[in-house]
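[1] Below is the sequence, then the predicted model.
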Amino acid sequence: MKKTYLLLFLLFTSFSFAQTHYDSDQFIVTLKDISSKTFDKDSTANALVIYESGKSFVGQGDYRLHTKFKHKIKILNKDGFDKATVKIYLYKTKSSSEKVKNILATSYNLVEGTNKVITRKLDKSNIYEEKYNDNYTIVKFTLPNVKVGSVITYSYETVSPFMFNYKSWHFQEDIPKLYSEYKTSIPANWIYNIKLIGYKPLDINTRDIEKNCLEGARGASSGCSLSHYAMKDIPAFIEEEYMTSDTNYKARIEYELKTFQGFDGVTHNYTKTWETVDDELRKDPNIGKQLSKSVDLPKLLPQTVYSIEDNLERAKSIYHYVQTHYTWNGDYKIFKDVDIKDLIKTKSGNVSEINILLHNLLKESNIDVKPVLISTRNNGFPTKIHPVISDFNYLIVQANINGKSYSLDATDKFLDFAELPFRCLNQHGRLLDFKKGSNWMDIKVENISKVFYNVDLKANDEFFSGSVQSKITGYHALNKRKDYFPNSQEYFDALEKRNENLEISNIEIDCEKETSSEFKESYDLEYFVENSGDNVYINPFLVTFFNENPFKLQERTYPIDFGYKDTYYYALKLNLNEKYELVEAPEDFKIVLPNNTGTIALSTKQVSNELIMTFRINFNKALYAQDYYPYLKKFMSKIVEIQNNSIVLLKKIG
């Protein structure tokens, strides 16, 4: 491949000044793009998009969707080499397919010790095509001569016959971007639902009208809506704990065809109303038809289950019977292969089969119930502005008893009545009512999940002895039950190995059944500490709530979603037993998150010959906006610091 040397001159800056600056205003590569070595705003970035643009329009004559792409990327380290391999996914059907043309790609490198630049262009023989699946083909190429410090550019154009699939634009990805823009031209014949996703606002958002941009037969023509969207200084999207699907948060624009009107005046509607969807679901063999099936209570349930007079207790009894006698096979199917007759026969089925059977049994026993379509946390939020049935992947049941609503899911044998799996805590669901019409409902956890520990210690000559008692509720208790009931011995072994300075004995678990709302545990312990002369240093936290700070990003552009509110409480009573005197203890303090949305409070005091310490953590919200991230990051850091570094200094007496 031929090598050419170029000398690139800059208008505004010298080589030395350009070490950490980039030209994000244009696709053309400049010397400062190549000579810059780092990206100060994100020292962890492997690569950086300096500039990228897209332009979509309908071609005159072929009436196909054309999209032109341009990308300029800086390779910052070896882990960024994967950005030099480009994959273009082309949609296809049996009768038609998308095409790509005009692929151009070039790598730029600085000759060490000079201002000269060497460029290498992509040879067309190194462009490959392969089948991805039945719906997509991949066109792939890798830029040549890529090194740490390289700048790469590539451009291409796609041509698509599928106007229903107007090109979406992803502003945010796994590397930072300095500038990303998308320009669109949409003829008035096509009307789309346009959705901006993510929490980063647009820096440019303009619209204009172009008259007679598209001509049809017999002198017909159409105007076009012109849009210009752009974002600047876009941080990399990096997944972190306490989030739902990344599809909820990555900044992008998506399109869904709503209406098409031909030049002959005929209109085709593609986006449906909820009234239409409700009617379709009512007739659907996997949803409405299954929900309407009658069930024989005496045949399917013991009389002791369905004959309970109290409505709530009867509902609980039926729920627990389905929960324990039918097994979820792990399949999330809700619109395919749903048949409660098969479930009744095999005792194993998918989400819809189990929860529709629960729905029908409750309905037959005169409980007011309705199905609810939801999307799980890892599946993304369902679209609310118009029906997109494919957004949903799960079905639960709402029971209305004595003026109160209960959300039910019988797929998990450890769930208490009205307790949903954590995977279902995804903000909203669509409540189906085939008589009055469906509507949106909030999926909220009303109760606070709690963790309480009480530690009672007494000083002896060589060690401290005492006991620990805990009471755990809500989702924390659910996790405990799932750890304990399948293998209690493994649970005990893990508990005994949790702290190498402790010897644990006489473990007792107070939890009657797998669905108990509380999990209580108690055990005796001996705490061995190292003496330093007459002094003893003790970390008073024999149990820690957070071993490390889960929040490590420089910037987080999406919310912190815990799923539920919770509180943690730790109380220590240390009896010095006239063997030690207190020299030093942690100082009292209190930290409050903005708007009183969370609290840390530590208190220590000495009463007679006892040290009493309490530590409380409150998260008063289940969902925190991304603006809270720097506060929560410091909040968590302080919690970890307190638990790991709090020291009580004692001195031996006599």
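    Sure thing, it's come through.
[2] alpha carbons only for contacts and neighbour counts from here, please
    OK.
[3] in the lengthiest helix in the chain, what's buried?
    In the chain, assigned by DSSP state H, the helix with the most residues is helix 629-645. Of all the residues in helix 629-645, those buried under the rule 16 or more other CA atoms under 10 Å are 629, 632, 633, 635, 636, 637, 639, 640, 642, 643, 644.
[4] Which residue is the nearest non-sequential neighbour of the third one?
    The spatially closest residue to residue 633, leaving aside those adjacent along the chain, is residue 551, at 5.5 Å (CA to CA, 6 or more residues apart in numbering).
[5] tell me the contacts of that neighbour?
    For residue 551, the contact set (CA atoms under 8 Å, 6 or more residues apart in numbering) comprises 240, 241, 632, 633, 636.
[6] quick revisit: quick one: contacts of the longest helix of the chain?
    Surrounding helix 629-645, the residues in contact under the criterion CA under 8 Å, 6+ apart are 539, 541, 544, 546-552, 555-556, 559-560, 591, 593-594, 600.
[7] Can you flag which of the residues you listed belong to strands?
    560, 591, 600 (DSSP state E).
[8] Pipe the residues you listed into JSON lines and attach neighbour count and distance to residue 473 per row.
    Converted to JSON lines, the ones in strands among the contacts of helix 629-645 look like this (neighbours: other CA atoms under 10 Å; distance: CA to CA, whole Å):
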{"residue": "560", "neighbour count": "23", "distance to residue 473": "22"}
{"residue": "591", "neighbour count": "14", "distance to residue 473": "25"}
{"residue": "600", "neighbour count": "19", "distance to residue 473": "20"}
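[9] Between the residues you listed, which sits nearest residue 77?
    Of all those, residue 560 has the smallest distance to residue 77: 30.0 Å, by CA to CA.
[10] Hmm, residue 420 is touching residue 413, no?
    No - between residue 420 and residue 413 there is no contact under CA atoms under 8 Å: 11.3 Å.
[11] Neighbour count for the two, which is higher?
    The neighbour count for residue 420 versus residue 413, taken as other CA atoms under 10 Å, is higher for residue 420 (22 against 18).
[12] In stretch 546-560, which of the residues would be classed as buried?
    549, 551, 553, 555, 556, 557, 558, 559, 560.
[13] What is the nearest of the residues you listed to residue 267?
    After measuring the buried residues of stretch 546-560 against residue 267 - CA to CA - the closest member comes out as residue 558, at 39.3 Å.
[14] tell me the contacts of that closest one?
    Residue 558 neighbours (CA under 8 Å, 6+ apart): 198, 199, 249, 625, 626.
[15] And residue 164, by the same measure?
    Contacts of residue 164 by CA under 8 Å, 6+ apart are 256, 257.
[16] Next up, a structure to set beside the first:
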Amino acid sequence: MCRSLIFTIFLIGLVNLHIEAQELIYGRYTTKEIEFEAVDFEPEADAVVLGEISTNKIVIPELESTVLRRIKILKPSGIQHGTVTIPFYSGSNSYVRMTKVKAQVTNIVDGTPKTLTLKEGDFFTVDLGNGWKEIRFTLPDVQVGSIIDYQYSKIDKRLTILEGWVFQNQIPTLVSIYSIDIPSELNYRVLSQGEQTLKHKFDWKKDGTYKWILKDLRSFKEEPYMSSPSDYYEKIEFQLAGYGFRGSNSVFADWPELAKHIVNIESFRSYIKPNKTYTQKLQELNVVGDNQLQMAKAIYDYMLENYEFDGYVGILPTDHIKQLLETKKNSRPELNLLLLAYLNQHGIEADPVLISSKGNGRSNIIDSPFADQFNQLILTVMADGKSYFVDVTNKEVPFGYLPVDFHVEKGFLIKDKESRLIPIQVNHRSGIQQSVNFKLEGGNDWVSDATIRFLDYDGIRMDRLKEKNGEEYFQKETMGFNMDQTQGFSFSSRNDPRKVVDMKWQKTFSTNGEELLFIEPFLYSRFSENPFQADSRTFPIDFYHGFLDNFNTSIDIPDGYELDDFPEDISVALTNGTFSFNYKVTAMENTVKINSTIDLKQHVLPAILYQDLKYFMEIVTSKLKEPVVLRKTTLP
């Protein structure tokens, strides 16, 4: 049989198949797929997922799933995608079983399809630990133009929370399809995440089949100021409505009912309602303070000094209060609940709050009593009529501040009948205040006296960098000092009444008699370069916290010099008003004063603002580097 005839047979019945309209069939390709060469919306891509489909059906007591993924190699660097890994969580009791794994690669050689199929011995299962496993395989003869198909089936015994589906990949995806058949006796709530997924109107049939079809998905790549990538995946999950907590068959109708169930867990109750023996032990702590806030801070500091965080996190304590009082080392829920117990026994109101921290993959908390939405336990503390959010596991974070990855929208307050979702609002006034004075000393030596104050979260950041790297490295790498020109550096830090780090130093440089002197007025900025260089942006921009930076510089114009040039005034802001920049120069007879402010009111910005933000940041970073120019008017 001639090659042209073989190729014709290969395409029979497939010419009319269109990947956007028809679902995939393993090993069968359309003309469009064979001829596909570049992704319109991501032309630099070296490979593409032509299509993928996850077909799911609940057959009580199991979820049966089949996944097919088709990849095409577009450039030589994309050949790496011929090595495939499929991670899955099996658990200690083998909750998940992988079956029927198969894979093939097809190349078109002289107009003829040539397919190589992997055998059973080509697939390897690797134990990754902690219940995770991974199937690995490498396809042979992968080259530019290769089409890779692989398919597997999976049996999952967990029906309370279904694994769901992530629609994006590390390479662009033309179409991603997820369908699930749910029997009428089960009722699931859909947990959606990602801009497209939230807007998507899924197909539904009366027989209980639901389908999502998402198209033209960009590759998932980490971008600057993207604090937690997993929070932005386009994905769906399913949670059984009427959640049974920790294997219980109980159905929780509302948040107070879930809270009651949690509080009644023995280990949890030992902190919330300690018995007389432990009440007396807690009250033995001698706390000094003129008001509740001072007392709360004293107890917080006592915990930091006397108890150690073991690195484990979660929403429930596994140990009774007795163990923690003896060992003085445990996980986040135990330590925060012990702080709660100390506070309550000293007349200060404190309550547990469950949150989903950044990176937990739960950016959208739904208003339904599902505890598995959360992964961390913190406290809300009421002192002198004011509310504070607190976590006592980090010695670098003072009372009233949370780690920046805990700056989330909502949390679950556990407080009897008042249990509910509440906003997580950490009140702070972070920012950088810089004051610099330039003056000429000794004829040719210019001296700048600088004072910079870092407030709240910026102070915490500077404290951490100095402690981690040491003072010399901190000065060189963080502050960008030329050590030959810098003298008299001092660093001071305090936590009360707020976090403040003060730095002072003097910088000297010689003019060497040049006719023109270029003086950059600002010695330090959080934005030395524009961090946004990509042409486009897929995911939201997270600056971790808001801030207000204020720069003030005064340049004394000595005898023998005159002002030759200086930056123009400017005032710009993003279209939504959440990010603004002001720059103003006041030129007087013997002095030039420069004032600039950078004000970020909202720390997470949507990707739709990226082009405006990129342009805005180019103005900011360029403007902060513009020099004031002095001209020498008299010869020495």
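    Cool, got the structure. Note that the coordinates shown come from a computational prediction; the quantities given were computed from them, not determined experimentally.
[17] and the very next helix or strand once past the longest helix of the first structure, how far from the second structure on average?
    Counting by DSSP states H and E, the next helix or strand C-terminal to helix 629-645 of the first structure is strand 648-652. Compared with the second structure after fitting, strand 648-652 of the first structure has a mean deviation of 2.3 Å; criterion: mean CA distance after the TM-score superposition for the first structure.
[18] ok now strand 648-652 of the first structure, how far from the chain's centre?
    Distance, stretch centre to chain centre, for strand 648-652 of the first structure: 46 Å (CA atoms, centre = their mean, to the nearest Å).
[19] and it, which stretch of the second structure?
    Under TM-score structural alignment, strand 648-652 of the first structure corresponds to residues 628-632 of the second structure.
[20] For stretch 339-355 of the first structure, buried residues please.
    By 16+ other CA under 10 Å, the buried positions in stretch 339-355 of the first structure come out as 339-340, 343-344, 347-355.
[21] how about residue 503 of the second structure, what's its match in the first structure?
    So, by TM-score structural alignment, residue 503 of the second structure is matched to residue 521.
[22] For its match, which residues are in contact?
    Applying CA under 8 Å, 6+ apart, we find residue 521 of the first structure in contact with 469, 470, 471, 507, 508, 509, 510.
[23] And for residue 579 of the first structure?
    Residue 579 of the first structure makes contact with 459, 460, 461, 652, 653, 654, according to CA under 8 Å, 6+ apart.
[24] still contacting in the second structure, which of the residues you listed?
    For those, the aligned pairs still in contact in the second structure (both residues aligned by TM-score structural alignment, their matches' CA atoms under 8 Å) are 652, 653, 654.
[25] Now for the second one, how many residues are close by?
    Taking other CA under 10 Å as the neighbour definition, residue 653 of the first structure ends up with a count of 10.
[26] and it, how far is that from residue 533 of the first structure?
    12 Å (CA to CA, to the nearest Å).
[27] what about the longest strand in the first structure?
    The longest strand of the first structure (DSSP E) is strand 221-234.
[28] How about residues contacting that strand?
    Here strand 221-234 of the first structure makes contact (CA under 8 Å, 6+ apart) with 171-172, 176-189, 201-216, 263.
[29] if we go to 7 Å?
    Strand 221-234 of the first structure has contacts (CA atoms under 7 Å, 6 or more residues apart in numbering) with 172, 176-188, 202-215.
[30] could you flag which of the residues you listed are buried?
    Buried positions within the contacts of strand 221-234 of the first structure, assessed by neighbour count (16+ other CA under 10 Å), are 172, 176-188, 202, 213-214.
[31] So which residues of the stretch 351-500 of the second structure form strands?
    Here the stretch 351-500 of the second structure has its strands, by DSSP state E, counting those that start in this stretch, at 376-383, 386-390, 410-413, 420-423, 431-441, 445-455, 486-494, 500-510.
[32] For residue 363 of the second structure, find the nearest of those strands.
    Closest approach to residue 363 of the second structure among the strands of the stretch 351-500 of the second structure is made by strand 410-413 (9.6 Å; CA to CA).
[33] quick one on the thing from earlier: how many other residues sit next to the closest residue to the match of residue 503 of the second structure other than its chain neighbours?
    Excluding the flanking residues, the one nearest residue 521 of the first structure by CA to CA, 6+ apart is residue 509, at 4.5 Å. When neighbours are defined as other CA under 10 Å, residue 509 of the first structure has 15 of them.
[34] same check, this time on residue 580 of the second structure
    19.
[35] how close does it get to residue 602 of the second structure?
    The separation that residue 580 of the second structure has from residue 602 of the second structure, given CA to CA, amounts to 11 Å.
[36] can you check residue 304 of the second structure too?
    Distance of residue 304 of the second structure to residue 602 of the second structure, computed by CA to CA: 31 Å.
[37] Give me the more crowded residue out of the two.
    Ranked by neighbour count (other CA under 10 Å), residue 304 of the second structure and residue 602 place residue 304 first, with 20 against 15.
[38] Leaving out the residues flanking it, which one is nearest to the more buried one?
    Per CA to CA, 6+ apart, closest to residue 304 of the second structure is residue 395, 6.0 Å.
[39] picking that back up, name the nearest of the buried residues of stretch 339-355 of the first structure relative to residue 10 of the first structure.
    For those, the nearest to residue 10 of the first structure is residue 351 (62.2 Å; CA to CA).
[40] nearest spatial neighbour of the aligned partner of the closest one in the second structure, skipping sequence neighbours?
    Superposed on the second structure with TM-score structural alignment, residue 351 of the first structure falls opposite residue 332. Excluding its sequence neighbours, the residue lying closest to residue 332 of the second structure (CA to CA, 6+ apart) is residue 313, at 5.2 Å.
[41] Hmm, residue 331 and that neighbour touching each other?
    Yes - contact criterion CA atoms under 7 Å: residue 313 of the second structure and residue 331 qualify, at 5.7 Å.
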